[in-house]
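1. got a structure for you, letters missing:
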């Protein structure tokens, strides 16, 4: 078997244009678990053009660090994988909008990071740039989570910025997420003699009634209002069209404000749904993150880039930084509501503005 050709480094001309660099990154397909090619290109670029950075490759995650002896260190991170492509590559630029898979989530942010990592050889803070894999899949595969478990010293910092799409504004913290299965059991019977059976799907009715009338809260945390959400996202049950089902499962997703722990969110789900006929089984849980905007570095960053901070409703990896005791915010180009959409697209001005804002903050300190 022949070895693959070494990845070519992006040119300095391309690195100086965050919009063109976004398109170049997007045009390297990198659906989760297939990040090697883009990771190779990023590593080759940093090795060729950024001798001021110490590089560590961990699987398909790349960590690049300055070692300038600054009083404070910041981590600036972005994931390099995308959800599956659906006839939305290669990218195309039309009337100031770049279309294509990954333009929003989140290769626009990664382009900003990569360009500045090469450009800024003497930032006001020591900077750890992180490009990581497997964000769009199961949490246990997440490259940032892997680094936190196995190389936590690489992530040590006073403040962190995640380049997730935030419409070019600062979004503090994030909601937590909890998925539970509501399981019911019954007794099979021929549907012509339904009275001889017990319908497990019908036994889900109390849970559906609770969901239909539940009013999710809006919770203020450190000055930001986080909207919660509670929804059924899947139902399974039944074995044939003429058989009363003896088992049914409804999956419920609870998006909870960062004033709660995952354990507190689980207790609420049990209070709402658990009964003699319904079992509650947790299948996934991830705590949110408080806004982190009270940290001095966060305040300085916000003042430098401007705008009014907003809450992040979805879960992002800022929660991993929060778990490590590092205040963190989201800041990147792109409308989060277009992430994963087949018509994913980003206004190029947002990419330019994010690069300008981050550069100004890192250069001035």
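-> Alright, I've got the coordinates. Everything quoted here is computed from the prediction, not taken from an experiment.

2. going by C-alpha atoms from here, please, whenever you check contacts or count neighbours.
-> Will do.

3. regarding this protein, what is its longest helix?
-> Identified as the longest helix of the chain according to DSSP state H is helix 348-364.

4. list the buried residues in stretch 24-42.
-> Neighbour counts using 16 or more other C-alpha atoms under 10 Å place 24-32, 35-42 of stretch 24-42 among the buried residues.

5. same check on stretch 285-300?
-> By 16+ other C-alpha under 10 Å, the buried positions in stretch 285-300 come out as 285, 286, 287, 288, 289, 290, 291, 292, 293, 297, 298.

6. quote the end-to-end distance of that stretch.
-> One end of stretch 285-300 to the other measures 32 Å (C-alpha to C-alpha, to the nearest Å).

7. next: stretch 67-75.
-> 13 Å.

8. among the buried residues of stretch 285-300, which are located in helices?
-> Using DSSP H, 297, 298 are the members of these that sit in helices.

9. which SS state does the closest residue to residue 221 other than its chain neighbours fall under?
-> Once flanking residues are discounted, residue 221 sits nearest to residue 259: 6.5 Å by C-alpha to C-alpha, 6 or more residues apart in numbering. With DSSP: H, G, I helix; E, B strand; the rest coil as the basis, residue 259 sits in coil.

10. mind listing what residue 259 touches?
-> 219, 221, 290 (C-alpha atoms under 8 Å, 6 or more residues apart in numbering).

11. mind running it again at 10 Å?
-> 175, 176, 219, 220, 221, 222, 226, 287, 288, 289, 290 (C-alpha atoms under 10 Å, 6 or more residues apart in numbering).

12. likewise residue 299?
-> Residue 299 neighbours (C-alpha under 10 Å, 6+ apart): 292, 293.

13. from residue 98, how far out is it?
-> 31 Å.

14. against that first model, consider the following:
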């Protein structure tokens, strides 16, 4: 079996990031990287290490009054000719540089460099975040080993360009259906065209005014959009069904059920089928541990305009934020890169937080 080179957790965090990036770990194929991470953490006497599938959990057990989780996924989207990594000036290019192996590198450095933090820490490196939720390694831990994720606060090291992003939006997808009657297109008047009947659905979407609520001091911006449309069975048949797929990104002041009710109301009179959904998470910045983190990191927290696994922590009753060195606008791009300076800055700020009360 292929093995990765041993990871050096004592060296420069920028070099560690490059080493992580150069270990291919597309979702579902993280074993080599998980093995390397486990091998690097097990010799550290101040950590208790647990392996669960391709997830690695490392914990301090100092009996301190507070416990925090620092978590990051180790998988990437499929490669696009963007490995091995390369450096150009201050930028490190390669698949997963921003999303989110730079954040993982910072977390690994912390795990090695801070044997006596002021708060007990659980480091979680997990698999299959970039694919369907049922495969998500963090979700698996929440279902089967929830005690490993118990904490007062969590930092998910998703790319945020070095700024705190509180909470996350919820998301749901729904199919809006129209029905018609098939007929030969040469005698279309004998049928009812379901695709034509979808025009009012698009009109409602064009006229939709998205909410911009402020939740716990952070401004969110919702969105309801068509992301697909399908109809028709042949080039000479009037279609008898059309499906418009919509995606609703909603602020965390709405529950998933309230979001479904809203979409049903917007498309009143149509058949609505909900295909998937995940709740959002409130910012959670009022907790004393979160406030200490915000002071250490600095800057003005902003809302996470997207869905992340902070939602999972919220479901466990753990307030969580997103914070990492990568730029989220670059995630999943062929030319993905991360600023080396941002990695160093993120490491310094996290060290300040874990080393001060």
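-> Arrived safely, thanks for sending. Please read these numbers as outputs of a predicted model, since none were measured by experiment.

15. give me the nearest residue to the alignment partner in structure 2 of residue 126 of structure 1, chain neighbours excluded.
-> Using TM-score structural alignment as the criterion, residue 126 of structure 1 maps onto residue 120 of structure 2. Of all residues beyond its chain neighbours, the one nearest residue 120 of structure 2 is residue 67 (4.5 Å), with distances taken as C-alpha to C-alpha, 6+ apart.

16. residue ranges for the helices of structure 2, please.
-> 13-21, 31-41, 102-113, 137-144, 199-207, 256-266, 288-297, 310-315, 340-355.

17. winner for burial among those helices?
-> Among the helices of structure 2, helix 102-113 has the highest mean neighbour count (mean count of other C-alpha atoms under 10 Å), at a mean of 25.

18. any idea how far that helix is from the chain center?
-> 18 Å (C-alpha atoms, centre = their mean, to the nearest Å).

19. what's the answer for stretch 269-283 of structure 1, then?
-> Distance, centroid of stretch 269-283 of structure 1 to centroid of chain: 28 Å (C-alpha atoms, centre = their mean).

20. which other residues reach that stretch?
-> Contacts for stretch 269-283 of structure 1 (C-alpha under 10 Å, 6+ apart): 178-186, 200, 203-204, 206-208, 210-211, 214, 230, 248-254, 263-268.

21. list the buried residues of that stretch.
-> Quick answer for stretch 269-283 of structure 1 (16+ other C-alpha under 10 Å): 269, 270, 273, 274, 278, 279, 280, 281.

22. map the third one onto structure 2.
-> Spelled out, that is residue 273 of structure 1. By TM-score structural alignment, residue 273 of structure 1 lines up with residue 267.

23. one more: residue 24 of structure 1?
-> Aligning on TM-score structural alignment places residue 24 of structure 1 opposite residue 19 in structure 2.

24. quick one: contacts for its match?
-> Going by C-alpha under 10 Å, 6+ apart, residue 19 of structure 2 touches 4, 5, 6, 7, 8, 13, 84, 85, 101, 105.

25. residue 105 of structure 2 versus the fourth one, what's the distance?
-> In this view, residue 7 of structure 2 and residue 105 of structure 2 are 10 Å apart by C-alpha to C-alpha.

26. need the overlap of contacts for the two.
-> 15, 16, 17, 19, 20.

27. return the distance of the last one relative to residue 200 of structure 2.
-> Which is residue 20 of structure 2. When residue 20 of structure 2 is compared with residue 200 of structure 2 (using C-alpha to C-alpha), they lie 50 Å apart.

28. same check, this time on the second one
-> Here the criterion is C-alpha to C-alpha. By it, residue 16 of structure 2 lies 53 Å from residue 200 of structure 2.

29. before we move on, what about the third one?
-> Distance from residue 17 of structure 2 to residue 200 of structure 2, counting by C-alpha to C-alpha: 50 Å.

30. which part of structure 1 matches stretch 133-152 of structure 2?
-> Under TM-score structural alignment, the match for stretch 133-152 of structure 2 is residues 139-158.

31. how long is that stretch end to end?
-> End residues of stretch 139-158 of structure 1 are separated by 24 Å (C-alpha to C-alpha).
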